[in-house]
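> would you be able to build a 3D model of this:
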Amino acid sequence: MKRSKFIIPLLLITLHGSAQTVKRLSLAEALSMAAKGNRQLQIQALEEAHQKEITRESRSRLLPNVVAGGSYQRYFDRQVIFLPGSFAGTAKPVQDVAVGGKNAFNGLVSGSQPLLNESARRQAKAAGYDEKVQGEKTADLKGRLGMEIALAYFDMLFMQSQIALQQQSLVRNGKALKDTRSLFAQGRSLKQDTLRAFIAVENLRSSISYLRNNLEVAGIHLNRLMGVDNATLVELSDTLVPEIPLEGTSGLEDAMAAAMQRRNDMAIQKLETEKSGLELAVAKAERLPQIAAIGQYQLQAQADNFRLGQYVWPPTSFVGVQISMPIFTGNRVKAKVSQAAVRIKQEVIAQEDLEQSVRSELASLLAQWKEANEQLSIQQRTVELAELSYTMMDDRYRNGLSSRLELTDAELALTQAKLNYLQAIYHHKVIQVRLQRAQGLLQL
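So this is what the prediction gives:
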């Protein structure tokens, strides 16, 4: 009985652990998974499909419209028409005459085809612009998600590299603590040295624990961006290493030209500006006449009984042309034209502002890119010198030519140099991703 009390919790722990799956993936694989599983992207895809249906609805106003209908009325009193008395055989000037049956049936099919409806045509064209805008918004969302996933991936790589570096430092400091304890036991070292080494070891353990917790949180965030369940543990297969500088980043004008061609937000703004001009044309088109071809075929019958087989169904049919011309609309059309003119000015200003904003963003990122390349080179050289310094100081310490404190300082300088180098690589990659995004080169 006692044994079962321990077995059941162990089985639960085992099942809980087995429920989590570990997936090792590269940045390219993460981007590919996000393209299929990201929920924001799925919502935007549905919005794009919704806009396509709106475009179809707008275009339907230019297509034929056919309606079939029927009715039945039961009259308790016969219908009345008014005729001259001479027609009805009376001396009254006007005589009411009861006509028709108490059961009335009516069936008809009517149709219309717009021949001239400039307002509907321009509205359909405007809906097509909205459809293009949604397509660009989908592409823009893919670019933003690509940047978010890349930055989240690099954040995790940076933390993993920091953990590995801190663990290396922990090994060195653990060895130093062991040496100081041995020297203290021999009376060749101060208790303060042992305490300092112990504090350094504990600080490193605390830092590693903190980084691991942050790494777990970053993994949850990356799973959400990819649309993956949190039960999946992500392991990164890429490494945080510097890469060759981007192509197309030689100058601001080249970067700006790429942005003008490939940035989706600039394409959206351009479409909005063109659409505002079309909305002005739509408003003006409401002043134009509308012409439609119409036709109808109707069957009707009346009787006092329900012997449908004996009913007579005389047909009535016609075709024709219907013209409508607005004369006065209470200044509604004039107000809509003024609104559309104001909107055009807004969109033109917004487009100019966006271009200036993109230019400023690219100029800033190019300056940061140049600085990141320089810092990467400097920090790489610093690590080489720090490693040489630590090796020399370690040899001096082993030969009794330097103190443990000097070796500890050299180890601390080496660890800091490597951390700075990792920071430089991370910053280099972040600027690279942001620069790709600013030029519209980053997609899922």
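> could you use CA atoms for every contact and neighbour count after this?
Noted.
> buried set for the helix or strand hosting Leu225?
According to DSSP states H and E, Leu225 maps onto helix 191-226. For helix 191-226, a neighbour-count test (16 or more other Cα atoms under 10 Å) marks 193-194, 197-198, 200-201, 204-205, 207-208, 211-212, 215, 218-226 as buried.
> tell me what it is packed against?
helix 27-37, helix 118-185, strand 232-236 (3 or more Cα pairs under 8 Å, 6 or more residues apart in numbering; DSSP states H and E).
> now with 10 Å?
Contacts defined by 3 or more Cα pairs under 10 Å, 6 or more residues apart in numbering; DSSP states H and E place helix 191-226 against helix 27-37, helix 39-59, helix 118-185, strand 232-236, helix 404-438.
> for those, which one sits closest to Leu288?
Closest approach to Leu288 among those (Cα to Cα): helix 118-185, 7.3 Å.
> what's the angle from that closest one to strand 232-236?
Counting by axes from the mean of the first three to the mean of the last three Cα atoms, to 10 degrees, helix 118-185 lies at 70 degrees to strand 232-236.
> next, the second sequence, to be compared with the first:
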Amino acid sequence: MRLLLTLSLLGSLSACSLTPTLERPAAPVPASFPMASNATASTLPASAVGWRAMFGDPRLQRLIDLALVNNRDLRLATLNVQAAQAQANIQRAARLPAVGLEGARTRERTLSTDATGQTNREVNQQTGVGVALSAFELDLFGRVRALSDAAFARYLASEQGRDAAQIALVGAVAEAYFAQRLADEQLQLTERTLADWQQSLELARLLKQAEQNSSLDVAQAEGQVALAEADLEARRRALAQADNALQLLVGSELPDDLPAALPLERQPLIAQLPAGLPADLLLNRPDLRQAEQTLVAANADIGAARAAFFPQISLTASFGHASTSLGGLFDPAQQVWRFVPQISQPLFHGGRLRGELHLAEVRKSEAVAQYERTIQTAFREVADALAGTATYDRQIEAQLRAVNAAERRRTLSELRYRAGTDGRLELLDAQRQLQSTRQALLELRRAEIANRVALYKSLGGGLHERDRAAIAAATTAQ
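From the prediction side, this is the model:
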């Protein structure tokens, strides 16, 4: 029996492999990113920058903490990893013989007829105990090994998928938080604007009572206030919806003891992140590593499909004792053994084996295409974020000049209107222009912050928690 187990293990270890050599396709992207800046805030790659270092707002940090604990999508991704790991363990166990201890006791009554025609009843009993090896396949052509390799690669892919889910979650929470801050600041701006326009309406009514303007001016002011009131309700709705979106990502009700929120213009985000080269994304982005492991699994499936054309040899054996009485069960004379080698060679399966091989080859081609598309998508995400980094600062600066000019125009128009030099229409237009430019500036600030989040996420950031002190220590140690 010991020799049998040794031969079985050697047979499994000496298996040949029909899995084709995997040649990963070249990255279908340029060798460098367009509009990439050489100036970086850290020598560490962006993927090594912890989210606490990237997002300095204490309120946002607390929300990300809650999301990592409570978010259901991340929990499902973690459970998928555990399921894939269990499946890989099951498949790996098929490469080893399954040995079990078996015991049985049989008692039966039989009927027999003697030479006189008389029917006799006999009661027989037998007790057996032994060690059994059940249907262990000698993996001479690598089928079981290929299936195990494919399951292990899918487990690694699920791990990378879980990491990619965390990066996506951290980025999504940050984006939802900044969208909420935008909605809140737009609501505050609309409230201030409405208060200003209500004062302007009161002024128009006073001037009408003093017969210094017409009813047309009052009607125009009333229409302006009504528009602001309608806009106020829209801003309240947007804030409520932003709160709901953030709460969904966090996965629980937002606690009351959250730190105070910082305004958009004072958000402490890292401004410069090292983009590196497109080839670095293969090391830093979990979704690319996930696509790569999916390709490895699909390639291993081809080996298993090829091996299915060759004979399958399995061994079933047992060794133990059997006796009609318990007292003599372990007598050396009662030793029994059983050895059943089996071989199976496919002859005719109606094209099923060829169809399975073709299916495995097609799925590998799909995995290659998915791998290349994932690389292209990652390249575009980084390139788009770099384009935003190169242009948003100048755009915000120009928009600030527009806001300042609109404020000066509104002030001058109000003075001229009070002096009776200009009409009501000129003041209304100046007020509306100021409102529009201020709202545009808020939108622009939020877009610039969202672009930083997108760059951080596209470079693989968000997987680590380390804060700025830890980043500084790691940079110094290099």
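> in the second structure, what stretch matches the helix holding Leu225 of the first structure?
Aligned by TM-score structural alignment, helix 191-226 of the first structure falls on residues 215-250 of the second structure.
> check the fit of the matching stretch onto the first structure and give the mean distance.
Mean deviation of stretch 215-250 of the second structure relative to the first structure after superposition (mean Cα distance after the TM-score superposition for the first structure): 1.5 Å.
> and stretch 379-388 of the second structure, by the same measure?
Once fitted to the first structure, stretch 379-388 of the second structure is off its aligned match by 3.8 Å on average (mean Cα distance after the TM-score superposition for the first structure).
> can you give me the offset of the helix holding Leu225 of the first structure from its chain's centre?
34 Å (Cα atoms, centre = their mean, to the nearest Å).
> how about stretch 30-48 of the first structure?
So, by Cα atoms, centre = their mean, the centroid of stretch 30-48 of the first structure is 8 Å from its chain's centroid.
> the second structure: matching residues for that one?
Aligned by TM-score structural alignment, stretch 30-48 of the first structure falls on residues 63-81 of the second structure.
> if we go by neighbour counts, what in that stretch is buried?
Neighbour count says stretch 63-81 of the second structure has 63-64, 66-68, 70-75, 77-78, 80-81 buried, by 16+ other Cα under 10 Å.
> can you tell me the closest non-neighbouring residue to Glu292 of the second structure?
Closest residue in space to Glu292 of the second structure, ignoring its immediate chain neighbours: Tyr371 at 6.4 Å, by Cα to Cα, 6 or more residues apart in numbering.
> then Ala291 of the second structure?
Per Cα to Cα, 6+ apart, closest to Ala291 of the second structure is Tyr371, 5.2 Å.
> part of a helix, is Gly330 of the first structure?
No. The assignment for Gly330 of the first structure, made by DSSP: H, G, I helix; E, B strand; the rest coil, is coil rather than a helix.
> ok so Ile313 of the second structure is a strand residue?
Yes. The assignment for Ile313 of the second structure is a strand, going by three-state DSSP.
> I figured it hits Val144, correct?
No. Using Cα atoms under 10 Å, Ile313 of the second structure makes no contact with Val144, being 11.7 Å away.
> shared neighbours, those two?
Common neighbours of Ile313 of the second structure and Val144, using Cα atoms under 10 Å, 6 or more residues apart in numbering, are 137-138.
> neighbour count winner among these two?
A count of neighbours by other Cα atoms under 10 Å puts Val144 above the other of Ile313 of the second structure and Val144, at 26 against 16.
> which residues sit in contact with the more buried one?
Per Cα under 10 Å, 6+ apart, neighbours of Val144 of the second structure: 12, 15, 17, 91-96, 137-138, 150, 303-304, 307-308.
> picking that back up, turn the helices and strands packed on helix 191-226 of the first structure into TSV, including distance to Gly320 of the first structure.
Converted to TSV, those look like this (distance: least, Cα to Cα, whole Å):
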stretch	distance to Gly320 of the first structure
helix 27-37	54
helix 39-59	23
helix 118-185	20
strand 232-236	69
helix 404-438	59
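> which one, of the ones you listed, ends up nearest to Glu253 of the first structure?
helix 404-438 (13.2 Å).
> what comes up buried for the closest one?
By neighbour count on 16+ other Cα under 10 Å, the buried set for helix 404-438 of the first structure is 404, 407-408, 410-438.
> what do you get for stretch 289-308 of the first structure?
290-294, 296, 298-303.
> what's around Arg181 of the first structure, how many residues?
Neighbour count of Arg181 of the first structure, defined by other Cα under 10 Å: 21.
> show me what Glu292 of the second structure lines up with in the first structure.
Counting by TM-score structural alignment, Glu292 of the second structure lines up with Lys270 in the first structure.
> isn't its match up against Val133?
Yes. Counting by Cα under 10 Å, Lys270 of the first structure touches Val133, with 9.5 Å between them.
> ok, the residue mapped onto the residue nearest to Glu292 of the second structure from the first structure - contacts?
Counting by TM-score structural alignment, Tyr371 of the second structure lines up with Gln351 in the first structure. By Cα under 10 Å, 6+ apart, the contact set of Gln351 of the first structure is 265-270, 272-273, 345, 357.
> before we move on, what about Arg2 of the second structure?
Listed by Cα under 10 Å, 6+ apart, the contact partners of Arg2 of the second structure are Ser8.
> could you report the separation of it from Gln431 of the second structure?
From Arg2 of the second structure across to Gln431 of the second structure, the span is 94 Å (Cα to Cα, to the nearest Å).
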